[in-house]
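Student: I need the structure of the sequence given here:
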Amino acid sequence: MEKTITMKVRKDPAPKEQRSLLKLKGSLISKGYTQIIHIEDLDEVFHLNTFEIPEQMGDEVRQYIAAFIASQELSQTITITN
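Tutor: Just a heads-up that it's a prediction; the model follows:
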């Protein structure tokens, strides 16, 4: 069974934050957590990035994203919403 992960991402991050966001998305794909990340508008400030993972990987993926956000100081740019 699949589980959906949703992240709220700022539309206008600083250049350093933009590079870190690309690194996060690339690492989610290269680690095999997902093959594609869907992006849609939430409002004028944020996008929603969603992707599906195997249900048993939910905690692992959330912990990975949370650790990445903390290490790259992206808490004002990206949050996990579910």
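Student: all contacts plus neighbour counts: C-alpha atoms, from now on.
Tutor: Noted.
Student: just the helices in this protein please.
Tutor: Using DSSP state H, the helices found in the chain span residues 15-30, 58-71.
Student: possible to save the ones you listed as a markdown table with distance to residue 39 and mean neighbour count?
Tutor: Converted to a markdown table, those look like this (distance: least, CA to CA, whole Å; neighbours: other CA atoms under 10 Å):
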| stretch | distance to residue 39 | mean neighbour count |
| --- | --- | --- |
| helix 15-30 | 11 | 15 |
| helix 58-71 | 17 | 14 |
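Student: one more, for comparison:
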Amino acid sequence: MDNGNEFKVLKLKGSLISKGYTEIIHIADENEDFYLNSFLTSPDHKKDAEDFVLDYISMHNLSDSITLIDGIGK
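Tutor: Next up is the predicted model:
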């Protein structure tokens, strides 16, 4: 991932926190090319958070870098 996309991902994570969807983003390093970022949100905010992430991915052309997966850690 180039520096521009790395910045966009960092901004997304900060936005999730500042908008109140979560308080912390968990990061798991799978290898040097793959990182899993996860967060928990309340059931009341789940749809809004999902829509926000999907819109952000689309608006910032990050579909090659970010995949939204539901239910990690259930």
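Student: same list (the helices of structure 1) but as a markdown table, adding distance to residue 46 of structure 1.
Tutor: What follows is the helices of structure 1, written out as a markdown table (distance: least, CA to CA, whole Å):
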| stretch | distance to residue 46 of structure 1 |
| --- | --- |
| helix 15-30 | 13 |
| helix 58-71 | 16 |
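Student: relative to residue 52 of structure 1, which of those is closest?
Tutor: Closest to residue 52 of structure 1 of the helices of structure 1 is helix 58-71 (CA to CA; 9.5 Å).
Student: the closest one vs structure 2, mean deviation?
Tutor: Averaged over the aligned pairs, helix 58-71 of structure 1 sits 0.4 Å from structure 2 after superposition, using mean CA distance after the TM-score superposition for structure 1.
Student: so that helix matches what in structure 2?
Tutor: Using TM-score structural alignment, helix 58-71 of structure 1 corresponds to residues 46-59 of structure 2.
Student: equivalent analysis for stretch 18-34 of structure 1, please.
Tutor: Aligned using TM-score structural alignment, stretch 18-34 of structure 1 spans residues 6-22 in structure 2.
Student: if we can go back for a sec, and residue 80 of structure 1, which of the helices of structure 1 is closest to it?
Tutor: Nearest of the helices of structure 1 to residue 80 of structure 1, taken as CA to CA: helix 58-71 at 7.8 Å.
Student: what does that closest one rub up against?
Tutor: 3, 24, 33, 75, 78, 80 (CA atoms under 8 Å, 6 or more residues apart in numbering).
Student: can I get those residues in JSON lines with distance to residue 51 of structure 1?
Tutor: Shown next, in JSON lines, are the contacts of helix 58-71 of structure 1 (distance: CA to CA, whole Å):
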{"residue": "3", "distance to residue 51 of structure 1": "8"}
{"residue": "24", "distance to residue 51 of structure 1": "13"}
{"residue": "33", "distance to residue 51 of structure 1": "9"}
{"residue": "75", "distance to residue 51 of structure 1": "20"}
{"residue": "78", "distance to residue 51 of structure 1": "15"}
{"residue": "80", "distance to residue 51 of structure 1": "12"}
